[in-house]
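Novice: output the structure for:
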Amino acid sequence: MAILLVLILTLFIGTSKGQLGIGFYSETCPNAESMVRSVVQNAIFSNTNLAAVLLRLHFHDCFVEGCDGSILIENGPNAERHAVGHQGVGGFEVIERAKAELESVCPGVVSCADIVALAARDAIALANGPVYMVPTGRRDGQISSLSLAAEMPEVSDTIQQLKAKFFQKGLTEKDLVLLSGMNIMLLSLSLSLIIQVK
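Specialist: Below is the predicted model:
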């Protein structure tokens, strides 16, 4: 199950505009990944539910226009983040905190899209999930539109509607099952983490 989870995540992680590579920031901001990890770790130790929340944020960002950070753009009531399908998505404050810390050390270097991907990876690892490498180098999206998020899977969708939305993104029925079950798995891993912390 863990291997399938990582395969599905890398499918989304690879979706972006830009030259992706492991260690993309090794020269321009060498501590970028460890800084994101530290922010995520502190956030999850304060609220273990954030592991699932950050993974969900990453999924919602990637499903609309690729992993471009566009869900983070707040440009009024017509912003992508206000779409019906994005209701309940959170974790924005963790990404903003990581971005602020990175900007203080490496201004204008690390994209928000990469921060979202790294935060999801670190959240999964901190919830005792699989550890995997994340290629970085994504470019941030410049457009955030409510209408672009119209095809986001919704809880009220029938299985046929969900399949159609996943197929449009090049995903399979198996991907639908895995991604749907991922939240449940991460919530149980978060519960395990709560028990360990206490």
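Novice: every contact and neighbour count from this point should use C-alpha atoms.
Specialist: Noted.
Novice: tell me the contacts of the closest residue to Leu126 other than its chain neighbours?
Specialist: Closest residue to Leu126 apart from its sequence neighbours, by Cα to Cα, 6 or more residues apart in numbering: Gln41 at 7.1 Å. Listed by Cα atoms under 8 Å, 6 or more residues apart in numbering, the contact set of Gln41 reads Asp122, Ala123, Leu126.
Novice: another sequence for comparison is provided below:
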Amino acid sequence: MHYSAVLTILAVLSCLLYRVEACGCYGPQSCTLKNDRCNGQPASSIIATLTALETSAASLDPRADAAGKDDQCVCDCCAVCNTCSALFSGCGADNIETDIRFRPSLKPLQLNKPIKPLTITRKGNTTENLGLWGELCVDGNLPKGLEFAYNAEDQTFVLQGTPVEKARKEPVVVIAKAGGGVLQKLKFKVTVK
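Specialist: The predicted structure follows:
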């Protein structure tokens, strides 16, 4: 037996004995909206991950009947690996935290006046680094001239720019991807006078 095969077997046995939890991108049809593995095992189990690797792609049919959407394989089991449209459709809902806000707080904005950048941070009096990364998913329309930018130093996103159109309580929802497979969700309304 080859040395690498022995190491692989030992690694798998260690995982089985100690129930190592992991999150990696498993594929856009590896879980249901209920976060059940498409092979019926819990999404967070490394055993399920190993079993899913053996599952044939043909058994993951995305054309299933819409009536049983909660049971369809439409999500990636690792929440942060889902597309924005999948997240807004309910994928990863078990991993969404809502304890974030803007610092300073978002107030009505003035037309054609640059805003002081608003940082996404945890609620409360903290400067804790959120560990956000990658794509920021935005549902809703920001007024023209405003945008989100990534701040690599603080590992978060900031709302910045100069609003060039009026807006009246435009609802916006953002979902940010964080380390450990966690998602951060922020709902807010933008008013430009």
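Novice: overall similarity of the pair, as a TM-score.
Specialist: For this chain pair, the superposition-based TM-score is 0.22 by TM-score structural alignment, normalised by the length of the second structure; 78 aligned residues with a Cα RMSD of 5.8 Å.
Novice: quick one on the thing from earlier: and the contacts of Gln41 of the first structure, which are buried?
Specialist: By neighbour count, with 16 or more other Cα atoms under 10 Å, the contacts of Gln41 of the first structure hold Asp122, Ala123, Leu126 as buried.
Novice: okay if I get those as TSV plus distance to Ile159 of the first structure?
Specialist: Listed next are these as TSV, based on distance: Cα to Cα, whole Å:
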residue	distance to Ile159 of the first structure
Asp122	31
Ala123	28
Leu126	31
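Novice: can I get these in JSON lines with distance to Ile194 of the first structure and secondary structure?
Specialist: Below are those laid out as JSON lines (distance: Cα to Cα, whole Å; DSSP: H, G, I helix; E, B strand; the rest coil):
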{"residue": "Asp122", "distance to Ile194 of the first structure": "17", "secondary structure": "helix"}
{"residue": "Ala123", "distance to Ile194 of the first structure": "14", "secondary structure": "helix"}
{"residue": "Leu126", "distance to Ile194 of the first structure": "11", "secondary structure": "helix"}
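Novice: tell me which of these is nearest to Phe45 of the first structure?
Specialist: Leu126 (9.2 Å; Cα to Cα).
Novice: contacts only, for the closest one.
Specialist: Leu126 of the first structure sits next to Gln41, Ile44, Ala51 when contact means Cα under 8 Å, 6+ apart.
Novice: what's the neighbour count on Leu50 of the second structure?
Specialist: Using other Cα atoms under 10 Å, Leu50 of the second structure has 11 other residues around it.
Novice: before we move on, what about Asp139 of the second structure?
Specialist: A total of 15 residues lie near Asp139 of the second structure under the criterion other Cα under 10 Å.
Novice: returning to what we had before: show the subsequent helix or strand relative to the helix or strand that contains the residue nearest to Leu126 of the first structure.
Specialist: Applying DSSP states H and E as the criterion places Gln41 of the first structure in helix 32-46. Where DSSP H and E defines the elements, the next helix or strand beyond helix 32-46 of the first structure is helix 50-65.
Novice: tell me how many other residues crowd Ala117 of the first structure.
Specialist: Taking other Cα under 10 Å as the criterion, the count of residues near Ala117 of the first structure is 31.
Novice: ok but it is inside a strand, no?
Specialist: No - going by DSSP: H, G, I helix; E, B strand; the rest coil, the assignment for Ala117 of the first structure is helix, not a strand.
Novice: just give the nearest non-adjacent residue to Val173 of the second structure, would you?
Specialist: Once flanking residues are discounted, Val173 of the second structure sits nearest to Lys187: 4.4 Å by Cα to Cα, 6+ apart.
Novice: what strand or helix carries that neighbour?
Specialist: strand 183-192.
Novice: what does Leu186 of the first structure give?
Specialist: helix 173-197.
Novice: show me what that helix is packed against.
Specialist: helix 2-13, helix 50-65, helix 159-168 (3 or more Cα pairs under 8 Å, 6 or more residues apart in numbering; DSSP states H and E).
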